[in-house]
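[1] sequence plus predicted model, see below.
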Amino acid sequence: MRRYRKKPKIDHNKPEMKFVKSLGKGTYGSVDLFSYTKHDGSTLYNAVKISDSKHHNSIDRELKVLSKLRGRPGIVQPCGNSLLQETDSNGEKVYKMAIEYAAGGNLTDFIRVNRRLSDPVIKDFTRMILQGLVSVHEHGYVHCDLKPENLLLFPRHDQDARFYSYEIKISDFGLTIKAGEESVCWETKSPFVGTPLYMSPESVRDGSAVEKPLDLWSLGCIVLEMCVGKHPWLGSSVDDVKSRLLCGKAPEIPETVACDAREFVEKCFARKAEERGSASELLLHPFLNGERKVDGGGGGVRRRVGLRVRKPPSRFEDIAKKIFSSKSSKFKRVSNKPLKMKILPARPLRSNFVPIQ
């Protein structure tokens, strides 16, 4: 008697996952974009971090940290509670972690496209980064690798108001550790924690315990980069940066940087870590509160800065009739001359990331 294998049941409620494109590669793996088509026809997008077995501890640590920070402001959100274990085309074991997709890309590319950002945008981004750091530090963690590349942008668009803005969130917690602990990333050849251009003086001291102010120095480098459109320590080698930090030097702040922004960055660059204060205290710095409208109780909340888009008029003739319909004698004198108008639409900040349709 011939036996037939029973066909597996298809779960129509389970979303179908499809690869869309690669988003980038890093030290501990790669990130790809996947689409999920649900049974009702709707499509969702998630970024998936992929790591090999050699870096399993890093991605596992990241998921644990993100799970504890779930729902907190300024933190990228994980999708799921566990890692997905699979086998790649070479038969090697890989681990995957799904997180929310940032259609706006990261701050590194945003700065590269827009160069120097406007003061309102810099202040708004800085405020959101600090809100994320408050969440991280309140749980006793130190991020250890804060940099523009690890800050993701999420576009928020209000079609009715023709208004859009960006929400910025902290990602990549692969190096995150508990405050007061020694980083497992200390190495003989590169004795520092984090990325060289954004590392603090205490980051180059081999064997030192990692504390929360380390992230605030990195924040100062990020704010400085948003102000001038260039990396801190641009043109310097890793060894040069290390020696300058050990000599008590900080990245140079150009004279073009506004006074309140300069004071904020200098606060972050305090040589003694304890003089930088905390993320909560920096949220109250005049640099971030100079334009805030405060009520009688002192608890006013500043509205998030957005990028307002004004569409150009479909017919220039309508605008001309409205402007030149006055019976003023001044207009009569030139009424026999041809009228020329050039209307330029408002120019929003540019981004080279196009949202997936």
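    Received, thanks.

[2] going forward, measure contacts and count neighbours with C-alpha atoms only.
    OK.

[3] quick one: residues contacting His56.
    Shown in contact with His56 (Cα atoms under 8 Å, 6 or more residues apart in numbering): Tyr95.

[4] what's the separation between the closest residue to Pro254 other than its chain neighbours and Glu252?
    Among residues not flanking Pro254 along the chain, Val228 sits closest, at 7.9 Å (Cα to Cα, 6 or more residues apart in numbering). Val228 sits 11 Å away from Glu252, going by Cα to Cα, to the nearest Å.

[5] the two: which is more packed in?
    Higher neighbour count among Val228 and Glu252: Val228, with 17 against 9, using other Cα atoms under 10 Å.

[6] how far away is the most centrally placed residue in the chain from Ile129?
    The residue lying closest to the centre of the chain (Cα atoms, centre = their mean) is Leu151, at 2.3 Å. Per Cα to Cα, Leu151 is found 8 Å from Ile129.

[7] ok, and here's another one to check against it:
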Amino acid sequence: MAAQVQLAMPVAAVPHLPAEETTPSVDVEIASPDQQQPAAAAAPSMAVFPPAADDDDEEEAVAVLLSGEFFTCWSSLSESTDDETTRRTTTESMFYIPMNGNNDVGRRRRRRKVRSWSRGSFLGRGSFGMVFEGITNEGVFFAVKEVYLDDQGRYDDAQQCIFQLQQEIALLSRLQHNNIVQYYGTDKEDSKLYVFLELMSQGSLASLYQKYRLRNSHVSRYTKQILNGLIYLHDRNIVHRDVKCGNTLVHRNGSVKLADFGIAKEINKFSVLKSCEGSVYWMAPEVVNPKRTYGTAADIWSLGCTVLEMLTRQLPYPNLEWAQALFKIGRGEPPAIPKYLSKEARDFISQCLRPNPDDRPSASKLLDHPFVNRSVRSIMSVMTS
């Protein structure tokens, strides 16, 4: 069966979560990326991951959400105060946050239950709803995605959106890595669902390269961190399927983290990937080909496109409409790599963009590439000179 692709007009970039919007379907499913970029959207996936949270209460809460009965089961979990900007969580185990705002995974067990929180400034529109800054009554900041469960369009579309959101929550609750955005918890109030996430104050890499011309040293450092996140995922047989600058968020300390796991999927001998899902300009050839299955190597192709995007400050296939780009990708034609890029950068991107997925290096292998280690070598040369 042919993959469904959705056309979406570009929308304004969201500082903490990539912007998406639902649009009428045609033949092929695509979500819009960050500001000033052509439409390229993510198609919903149909996989659900079992929760594996740190705490029994949190695991039970996610299980309730996944049960399909959360419309009624969640009705008693929270209540509003007189101030509409303040939300009080009555089920304390639902919402944990690191003490002192420290998101170091090594210290994750030192977490505190949040009894109340206040909604702050509007950050933008993310997948499924609006994104706000939030603050606990102890002064710790976080991001909160506010989803209107009754406002997701037609019934079939609504069920699909909710299913995709369930999948993202279930997967994020299992992941603990310094280069993956941290999930804190979930709460519901009437027809609103709140998803609490780590606040990434500098927005996405897409918004960053629109403001600054990134140097090779910047891109090298960011690439190394993305690779570390991918190694963590791939070691667990999880394919992200939508790696790009718009889905990589930047912390104020300069660290970057993979985000937006709405179409990520776990693969095993009983589950293979065949659906054409992701953002068109970053899709690997095997993803576009309906006759082929694919795996973690698809993320490596997307990483090559992401590095190219950071260094050139434009999308892969920059002069092509999405349909033209899709045609070239299906034929195994990688985007052009400008000659003005450094030799190491060109070689790194070329290795990622090998048409045959079996020829692409793994994320672990790419971690040893000279382009990724250039900043370390530069520091060592200064120390020994």
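    Ah, there it is. These figures come from a predicted structure and were not determined experimentally.

[8] give me the TM-score for this pair.
    Overlay of the two chains. TM-score (TM-score structural alignment, normalised by the length of the first structure): 0.67; 261 aligned residues with a Cα RMSD of 2.7 Å.

[9] thinking again about what came up before, where do the contact lists of Leu151 and Ile129 of the first structure overlap?
    Common neighbours of Leu151 of the first structure and Ile129 (Cα under 8 Å, 6+ apart) are Ile168, Lys169, Ile170.

[10] run through the residues that contact the first one.
    Applying Cα under 8 Å, 6+ apart, one finds that Ile168 of the first structure lies in contact with Gly74, Phe125, Met128, Ile129, Leu151, Leu152, Leu153, Phe154.

[11] roughly how far does the aligned partner of it in the second structure sit from Lys291 of the second structure?
    Ile168 of the first structure maps onto Val256 in the second structure, with residues paired by TM-score structural alignment. In this view, Val256 of the second structure and Lys291 of the second structure are 35 Å apart by Cα to Cα.

[12] one more: Asp156 of the second structure?
    Distance, Asp156 of the second structure to Lys291 of the second structure, using Cα to Cα: 27 Å.

[13] on the three-state scheme, Asp187 of the second structure is what?
    Using DSSP: H, G, I helix; E, B strand; the rest coil, the structure places Asp187 of the second structure in strand.

[14] and it, what's its match in the first structure?
    Aligned counterpart of Asp187 of the second structure in the first structure: Leu84 (TM-score structural alignment).

[15] can you give me the neighbour number for the residue nearest to that match when sequence neighbours are not counted?
    Leaving aside its sequence neighbours, Leu84 of the first structure sits nearest to Lys96 (Cα to Cα, 6+ apart; 4.9 Å). Lys96 of the first structure has 21 neighbours, counted by other Cα under 10 Å.

[16] His240 of the second structure -> the first structure?
    When the first structure is aligned by TM-score structural alignment, the residue opposite His240 of the second structure is His143.

[17] how about Ala63 of the second structure?
    Per TM-score structural alignment, Ala63 of the second structure is not aligned with anything.

[18] relative to Glu62 of the first structure, how far out is Ser165 of the first structure?
    Taking Cα to Cα as the measure, Ser165 of the first structure falls 28 Å from Glu62 of the first structure.

[19] give me the number of residues near Gly332 of the second structure?
    Neighbours of Gly332 of the second structure (other Cα under 10 Å): 18.

[20] to clarify, my last question referred to Asp157 of the second structure.
    Neighbourhood size, Asp157 of the second structure [other Cα under 10 Å]: 13.

[21] now do the one helix or strand it maps to: distance to the chain's middle.
    According to DSSP states H and E, Asp157 of the second structure maps onto helix 155-172. For helix 155-172 of the second structure, the separation from the chain centroid amounts to 15 Å (computed by Cα atoms, centre = their mean, to the nearest Å).

[22] for the second structure, longest helix please?
    helix 216-235 (DSSP state H).

[23] and the helix or strand just after it, what does it pack against?
    Helices and strands here follow DSSP H and E; after helix 216-235 of the second structure, the next one along the chain is strand 238-239. Judged by 3 or more Cα pairs under 8 Å, 6 or more residues apart in numbering; DSSP states H and E, strand 238-239 of the second structure is in contact with strand 265-266.
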